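>>> starting from these lines, generate the structure:
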Amino acid sequence: MAHQTHMSDLLSNVAEFSVTEISQALKRTVEDQFGYVRVRGEISGFRGQHASGHAYFTLKDESASIDAVVWKGTFSRLSFKPQEGLEVIATGRLTTFARASKYQLVIDNIEPAGAGALMALLEERRKRLAAEGLFARERKRALPYLPRIIGVITSPTGAVIRDILHRLDDRFPSHVLVWPVRVQGETSALEVVNALEGFNALEAGSAIPRPELLIVARGGGSIEDLWGFNDEALVRAVANSAIPVISAVGHETDTTLVDYAADMRAPTPTAAAEAAVPVRGELIGYVEDLAQRQRHAARRTATGLADRLRAARAGLPRPYDLVATHRQRLDHAASNLFSCLRHSVQERHVRFSRIAPRLDPRLLRQRNEDRAQRLEALSQRAEAALRTRVEQSRLTFSPVSRELIPANRRLLERKANVLAGATARLAPQVLRADLRQAVNRLTPLAQRLQPAAERIVDEQHRRLASMEQLLNSLSYRSVVARGFAVVRDADGEVISAAASLAPGQGVNLDFADGTVGATISGAPPTQRRRPKASSDDDDPQESLF
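The predicted structure is shown next:
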């Protein structure tokens, strides 16, 4: 009982605090004891920034957890943003939140807790994007063999751009467009995404030409330095680019998600330049080799065709042999042409001579007049005879007709009708009309016959004159007129050889203006010698005397 009284006295002497005073006291105690701490743990419950711009999540390990907050101003300055499930080392101040009676960590900086955590996050992201098909082989496009314009997305101040330009200049100089970006830091991924979208937005024929190939390049570094190229938005931009992309991020041992999404992964920026264009010298050599092989092939083909042509030509007859028979037939026809032409002219002349008297227009006109007169006389005689015959028939049949039976009377009447019709057709007027019609038909024929006959006669005269001129040109008399003579014996036969003459033999010499007798002297005949050269004044024939 006394003990209970003592405890009551003690409790009545304890100082009394308000809730706010206790909270403030706890806050000062925690902040004084843990003013600046580094806490290692796994991020849990991170859903991005709050509408106010602050970020709230929990850091946990196997046994405990602590609430964490990143204020809006601090979040924008973080070099490494918090991500769900990532193990980090958070640096900040430990404080309390009086309204909820909790303590929390106000973070000033976050950094990954070793490469293992980043690799685990990277692997998880890679599997998720691969499941969407962003890294599928069928999505990758073939690179252009010889791009005229190449777009390079990299830092303009580093050694990467110099290596790329130098390598392109050595292999095959090309037009290069550089889009400057940051390749490290929190804004690097966004700048590369903007560069990819900017190059793809260019149109053909615009002031800035559209690249045919893009190179995303960066030098080597740690996984933290290259973390911007593992950004999900950047990976999607590379996969959706309409222009083929070569990824040249880091060294050969460095791997980022951009390498999986790109159409080709180059181990280094220099290797990317080598993959972009061929070697100009090798290309020229290859083209020259193809040209030389083409020339050799063409030469071999031409040689083979020439051999085949020679073989085919050897199996064919000579062109001269093909036309030899026709040439002989032509020569034979030409030799017979003159005689055939002459015989034809003579034959036609004889035939025309026989026909010409009968085709004289005056003779034809006279014959027409004679026939017209004869026809007029015959018509007059026929008319008189018919009239006499009719009268005699009437006188002869009149006494008898009364005694004939009626049937005979009808027969005589029919014959009389027939005779009357014949009399009408034989009337002088009808005959004169027929005569005039015949004269009208003959008169145009006679008029056309006279010019035709004259043309035929003129044509035959011209042909005869032509043949006469040809005959005169081929006649020996034209040769005699130029100063030569024809030697004939006493019988009038032509002597063509000096050996056929005997001394004292009488001959006749035919000149152009007459014939002169002569006697062969006793001198032996001289052998005719052919001159070495002849001029226009020399005659190819020589006189026998």
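
>>> CA atoms for contacts and neighbours, from now on please.
Fine.

>>> neighbours of the closest residue to Thr515 other than its chain neighbours, how many?
Spatial nearest neighbour of Thr515, chain neighbours left out: Leu509 (5.4 Å); criterion: Cα to Cα, 6 or more residues apart in numbering. For Leu509, the count of nearby residues is 17 (other Cα atoms under 10 Å).

>>> could you also give me the structure for this next sequence, so I can compare it with the first?
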Amino acid sequence: MSDLIANTRPGDNAQPLTISEISQLLKRSVEDRFGFVRLRGELSGVKRAASGHLYCCLKDEGAVLDGVMWKGGAQRLAFRPEDGLEVIATGKLTTYPGRSKYQIVIEGLELAGEGALLALLEKTRARLAAEGLFAPERKRRLPFLPQVIGVVTSPTGAVIRDILHRLADRFPSHVLVWPVLVQGQGAAEQVAAAVRGFSALAPGGPVPRPDVVIVARGGGSIEDLWSFNEEIVVRAIAECTIPVISAVGHETDTTLADFAADRRAPTPTAAAEMAVPVRADLAFTLADLASRQRRAVYRPVELGRE
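Below you'll find the model as predicted:
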């Protein structure tokens, strides 16, 4: 019977622990040892719960690690996590006693280099293109001579000055500027809200409704221009009821906003040139037409005199 019943012997230092006790010991050991870690891996099984929490796995060729990001952190992410993206996750390791597993509680999530950023860009482009947001038949013609021009950009940068100067040189126009951030946290939401705000203006209301909208920003790196690749901005431009000119970055820069807009301008100055004709050229054309009209009227008279 001595082999059937566990007995505690005097001086025994291997006292049996409960499952909860060993789980708590493991939890403290893991959290003390790995209180802060940065892990590189590929996202898999990304799922955003109704509560707002983000659940995923980080994996490489040899192992898989579960991860969770609480609602507050998930809302502050600068990109939309998708399966297959290579990321750098910052957080702390902890254990989940209910399933005898360990996981990382993610506090920050970043793309692992420009290659991962370009991969995310291509995934988003393909997905939105499949919805028809970039289809050529959606593109509208720009008005020949807009009376009111709406500009979505930063009110303090060189971009708005370049646009205003170019418009003044070509054809002085009524310009409405909707000030927004064009880079960093919250920029995409502000740009999308501005485009939708212009689109929602009623004709003949207290605030004149633009005939064309220019979304503009100066040049920069792919990270600097990333707000104009965000889905919220692309959808706002595609759904805008006013023709939109995208003028983001320099001539070699391309964003998803360019695909969604009715026209893409290589620079903000070029966008102003697209928006209005040259007033002097119009005046010359009108004077030439008036001269031709006078000649057409007088020619029968002259023939009659002859």
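
>>> ok, back up a step: which element is the residue nearest to Thr515 of structure 1 on?
Using DSSP states H and E, Leu509 of structure 1 maps to strand 506-511.

>>> and that strand, which stretch of structure 2?
Mapping strand 506-511 of structure 1 onto structure 2 (TM-score structural alignment) gives no aligned residues.

>>> which helices and strands does whatever helix or strand comes next after that strand pack with?
As assigned by DSSP H and E, the chain's next helix or strand after strand 506-511 of structure 1 is strand 514-519. With contacts defined as 3 or more Cα pairs under 8 Å, 6 or more residues apart in numbering; DSSP states H and E, strand 514-519 of structure 1 has these neighbours: strand 506-511.

>>> list the buried residues in the strand holding Leu509 of structure 1.
If you call a residue buried by 16 or more other Cα atoms under 10 Å, then strand 506-511 of structure 1 has these buried ones: Val507, Asn508, Leu509, Asp510, Phe511.

>>> quick check, the residue nearest to Thr515 of structure 1 in contact with Thr519.
No: counting by Cα atoms under 8 Å, Leu509 of structure 1 does not reach Thr519; the two are 10.2 Å apart.

>>> next, count neighbours for Ala257 of structure 2.
The local packing of Ala257 of structure 2 (other Cα under 10 Å) involves 27 other residues.

>>> show me what contacts it?
Applying Cα atoms under 8 Å, 6 or more residues apart in numbering, we find Ala257 of structure 2 in contact with Phe228, Asn229, Val233, Val234, Ile237, Ser246.

>>> what range in structure 2 does stretch 461-468 of structure 1 sit on?
Under TM-score structural alignment, there's no match for stretch 461-468 of structure 1.

>>> name the residues that touch that stretch?
If you take Cα under 8 Å, 6+ apart as the criterion, stretch 461-468 of structure 1 is touched by Arg342, Val345.

>>> now do 10 Å
With Cα atoms under 10 Å, 6 or more residues apart in numbering as the test, stretch 461-468 of structure 1 has contacts from 338, 341-342, 345-346, 349, 455-460, 469-474.

>>> and those residues, which are buried?
Neighbour-count burial within the contacts of stretch 461-468 of structure 1 applies to Arg342, Val345, His349, Val457, Gln460; the criterion is 16+ other Cα under 10 Å.

>>> helix, strand, or coil at the second one?
Secondary structure, DSSP: H, G, I helix; E, B strand; the rest coil: Val345 of structure 1 is helix.

>>> dump the residue contacts of it.
Ser339, Arg351, Gln460, Arg463, Leu464, Met467.

>>> map it onto structure 2.
Looks like Val345 of structure 1 stays unaligned there (TM-score structural alignment).

>>> ditto for Glu31 of structure 1
Matched by TM-score structural alignment, Glu31 of structure 1 corresponds to Glu31 in structure 2.

>>> so what's its match up against?
Lys92, Leu93, Thr94, Thr95.

>>> and the last one, how close does it get to Gly204 of structure 2?
Counting by Cα to Cα, to the nearest Å, the separation of Thr95 of structure 2 from Gly204 of structure 2 is 62 Å.

>>> so those two - more neighbours on which side?
Neighbour count, other Cα under 10 Å: between Thr95 of structure 2 and Gly204, Thr95 has more, with 20 against 8.

>>> all good on my end, thank you.
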